[in-house]
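S.K.: just to be clear, the model below is a prediction. Sequence and coordinates:
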Amino acid sequence: MTKPIALKPLHALLLDGQGGARDMDAAEINAWRPDQGLAWLHLDYTEPEQSEWLRNQSGLSELVCEALLTENTRPRATLTGDGLLIALRGVNLNPGADPEDMVSVRLYVTPDRIISTRKRRLLSVTSLAEDCRKGEGPANVADFLVQLSGNLVERMGEVVEEIEEELSSLELQLLDEGHSAAIRQALSNLRRQTITLRRYFGPQRDAFSQLQNDRASWLSNDHRLELREISDRLLRHIEDLDMIRERAAMAQDELVSQQSDQLNQRMYLLSLIAAVFLPLGFLTGLLGINVGGIPGSDNPYAFGVFMLILTLLVALQVWYFRRQRWF
């Protein structure tokens, strides 16, 4: 007989059905029975001990184990018997991380047991575990799904709001300061971030739709309505991301327009200067050739007269340019 593994999961909670829960030790985990209440085990699948327990002592099928241990996953919800195999993603709010670097959580949910796995810490799961310990958690497995989904979408909304505020700040800087390399780089990063989030939010909504449609016996109509509301909130976040992306594109277009206007103004100024000095250069070059017969070569007042002629010529050009409204 295989010796039971002294499992040390990230969270091992026995829910009391009233919103509270208590932590279970390794012996209680291995001795747990469905009649004791709803058990929630949250594992780090990169830990060899925890993955071994999942494969050999959890009692789950090989297919479910592989789904809980897979490295790459896409948001989904699949009904297997009376259990649900679910993969969801949450924004990465860990210190020093990029929010668009989404964190995956995999769950296998039955009426009497929840097993979830992750690689990186997900604040939505951590806060749910703390709510359970404080007596403010879910009463049953359906409540658990609704509360976890709500936590994930709520934090997604917070990230979307932060991105929108950042974009508004960049738009004000663009109006006040005009074109700058820093604003251009910030807009590019913001567009990349929204594109990445939009890419992940869409499949997440599809997973919530699957949850609503799957006919799990323990998922009531009220819970389906709550999941639909969560899905609608996620849809609004997706629409906000689309709007942010379009606003960022318009801001980038404005940057390009400002840069083009600045370049055109400078080229226009240089063209005016060249137009003023072109006849002056022609006259000075013509009188500067080293051949006989140059007018005024023997006259001591010739240089002053020539400078006066050049000054009058410049004044005539400026008058003409202003009359034509070239500047």
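M.R.: Looks like it arrived, so ask away.

S.K.: can we go C-alpha only for contacts and neighbour counts from here?
M.R.: Will do.

S.K.: show me the contacts for residue 68.
M.R.: 45, 106, 107, 108, 116, 117 (C-alpha atoms under 8 Å, 6 or more residues apart in numbering).

S.K.: so the residue nearest the centre of the chain is in which element?
M.R.: The chain has residue 193 as the residue nearest its centroid, 3.4 Å off, counting by C-alpha atoms, centre = their mean. Taking DSSP states H and E as the criterion, residue 193 maps to helix 181-213.

S.K.: on that earlier part again, filter the contacts of residue 68 down to just the ones in helices.
M.R.: With DSSP state H as the criterion, helices contain none of the contacts of residue 68.

S.K.: quick one: buried ones out of these?
M.R.: 45, 106, 107, 108, 116, 117 (16 or more other C-alpha atoms under 10 Å).

S.K.: list just the nearest of these to residue 15.
M.R.: Nearest to residue 15 among the buried ones among the contacts of residue 68: residue 116, at 15.0 Å, using C-alpha to C-alpha.

S.K.: that closest one contacts residue 39, doesn't it?
M.R.: No. With contacts counted by C-alpha atoms under 8 Å, residue 116 stays clear of residue 39, the gap being 11.0 Å.

S.K.: now the strands for this protein?
M.R.: 11-15, 21-23, 38-44, 76-80, 83-90, 103-110, 113-118 (DSSP state E).

S.K.: just want the angle from the last one to strand 11-15.
M.R.: Okay, so that is strand 113-118. Orientation of strand 113-118 against strand 11-15 (axes from the mean of the first three to the mean of the last three C-alpha atoms, to 10 degrees) gives an angle of 160 degrees.

S.K.: ok, and here's another one to check against it:
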Amino acid sequence: MTEKVGLSPGTAIYTGDVEIKKPEITIIKYDLNEVLTQECDSLECIETLLKRSEKSMPTWVHIEPISDQESIAKLCGSFNIHSLVAEDILSVAHRPKIEEFENYIFVILKYIEYVGEELKFSQISFVLKEDFLITFADDSPQRFEIIKKRIAKKDSRMRREGNEYLFFALIDYLVDQYFIVLEKIGEKIEDIEDEILNNPTRQSIQNVHDLKRTLVELKKSVWPLRELLNALLISDGVKQQYHIYFKDTYDHVINIIDIIEGYRDSVSSFLDIYLSTLSNRMNEIMKTLSIIATIFIPLSFLTGYFGMNFKYETIFESQDAYYFSNILMIIIPVFLLIYFKFRKWF
């Protein structure tokens, strides 16, 4: 981000960490009768494909990766996309947002997934025009192969609807990824809870802090989706018939936020559980040591008492004194253990 300091607004600077390479462009035109898919590597190729069919067909242009900032800037120019939008497309640390222009809608979303034990965010940008939908992906989920399969399926709803439905399907797919991530986070929470209750360590606390940080990042990427979907529900750029679909996705987002808040409350309580568990373990240890010390107090007294030399004490002149003292030192701890058990001290 420091590379953009001092530059004029609209300067196209890529801020991600994907290897710089020429973007691969996939164009999919479809209707009930056919699906036309073509890979492109130049502006001329794109223009040719977009004009190939005489009849109007829903068209999806997917561009990935976006690491070559010069190529992306040229592509945005060829589609008459504002320079400020091109800047936002290349700034991959953007929060989710929506902007409406005269002839298109611009949306930024985040795709999330677990890579190893790390939560990874990648940016997906949408430009919805009347004639086609353009997506710019820094690192998309298998290049939306699931959505492409739905388009390829004959008689599917995707084939019967327009660009707005494709736009909804992509957003809904990205939102559903949050449920997959939340399911994994829920499993981690259960594992950490069992660990804290049964065998708490310093690593347990570190795991709790890492999980809290993950939930904060997750909330930051989900919270703006409410505003974004609300804007789509009242937008004139989306036909009224598709509002019900975006309303359903909005309900999913609210559900995700509720789950995240519940997880945050659970994780926040783990520190109290950790301290309570350590305190209980310490109490158990101290109780055990106290019982041992209490048992040995009378034994120490007896050994100390009988260890003294009494000139006139007749019991020490008896041949049974040794056996008597051993029996007494056995009876006392047994009696104390029975008494402690009766009082439920252990």
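M.R.: Cool, got the structure. None of the values given here were measured: they were computed from a predicted structure.

S.K.: before we move on, the earlier item: can I get the buried ones among the contacts of residue 68 of structure 1 in JSON lines with distance to residue 79 of structure 1?
M.R.: JSON lines is the format used below for these (distance: C-alpha to C-alpha, whole Å):
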{"residue": "45", "distance to residue 79 of structure 1": "22"}
{"residue": "106", "distance to residue 79 of structure 1": "14"}
{"residue": "107", "distance to residue 79 of structure 1": "12"}
{"residue": "108", "distance to residue 79 of structure 1": "10"}
{"residue": "116", "distance to residue 79 of structure 1": "16"}
{"residue": "117", "distance to residue 79 of structure 1": "18"}
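
S.K.: show me the two of these that sit farthest apart.
M.R.: 45 and 108 (13.5 Å).

S.K.: got the contact list for the counterpart of residue 67 of structure 1 in structure 2?
M.R.: Using TM-score structural alignment, the equivalent of residue 67 of structure 1 in structure 2 is residue 88. Going by C-alpha under 8 Å, 6+ apart, residue 88 of structure 2 touches residue 94.

S.K.: residue 194 of structure 1 too?
M.R.: 100, 241, 242, 244, 245 are the contacts of residue 194 of structure 1 under C-alpha under 8 Å, 6+ apart.

S.K.: got CSV for the residues you listed, with neighbour count too?
M.R.: Output for the contacts of residue 194 of structure 1, formatted as CSV (neighbours: other C-alpha atoms under 10 Å):
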residue, neighbour count
100, 21
241, 23
242, 15
244, 22
245, 22
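
S.K.: helices - which of those residues land there?
M.R.: Per DSSP H, the subset of the contacts of residue 194 of structure 1 in helices is 241, 242, 244, 245.

S.K.: can you put those in TSV and add distance to residue 204 of structure 1?
M.R.: Formatted as TSV, these follow (distance: C-alpha to C-alpha, whole Å):
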residue	distance to residue 204 of structure 1
241	14
242	16
244	19
245	19
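
S.K.: and the helices in the stretch 151-300 of structure 2?
M.R.: 157-160, 163-198, 202-233, 243-306 (DSSP state H, counting those that start in this stretch).

S.K.: and the last one, what does it pack against?
M.R.: Just to be clear, that refers to helix 243-306 of structure 2. helix 163-198, helix 202-233, helix 321-342 (3 or more C-alpha pairs under 8 Å, 6 or more residues apart in numbering; DSSP states H and E).

S.K.: re the thing from before, mind checking the strands of structure 1 for the one nearest to residue 321 of structure 1?
M.R.: Of the strands of structure 1, nearest to residue 321 of structure 1 by C-alpha to C-alpha is strand 83-90, at 63.3 Å.

S.K.: in structure 2, what range does that closest one match?
M.R.: Going by TM-score structural alignment: strand 83-90 of structure 1 matches residues 104-111.

S.K.: number of nearby residues for residue 47 of structure 1?
M.R.: Neighbour count for residue 47 of structure 1, taken as other C-alpha atoms under 10 Å: 11.

S.K.: how about residue 280 of structure 1, what's its partner in structure 2?
M.R.: When structure 2 is aligned by TM-score structural alignment, residue 280 of structure 1 is paired with residue 299.

S.K.: quick one, what contacts residue 189 of structure 2?
M.R.: 263, 267 are the contacts of residue 189 of structure 2 under C-alpha under 8 Å, 6+ apart.

S.K.: picking that back up, and the match of strand 83-90 of structure 1, how far from structure 1 on average?
M.R.: Here the mean offset of stretch 104-111 of structure 2 against structure 1 after fitting is 1.0 Å, by mean C-alpha distance after the TM-score superposition for structure 1.

S.K.: and the aligned residue in structure 1 for residue 244 of structure 2, how many residues sit next to it?
M.R.: If you follow residue 244 of structure 2 across to structure 1 using TM-score structural alignment, you land on residue 225. Look at residue 225 of structure 1: counted by other C-alpha under 10 Å, it has 13 neighbours.
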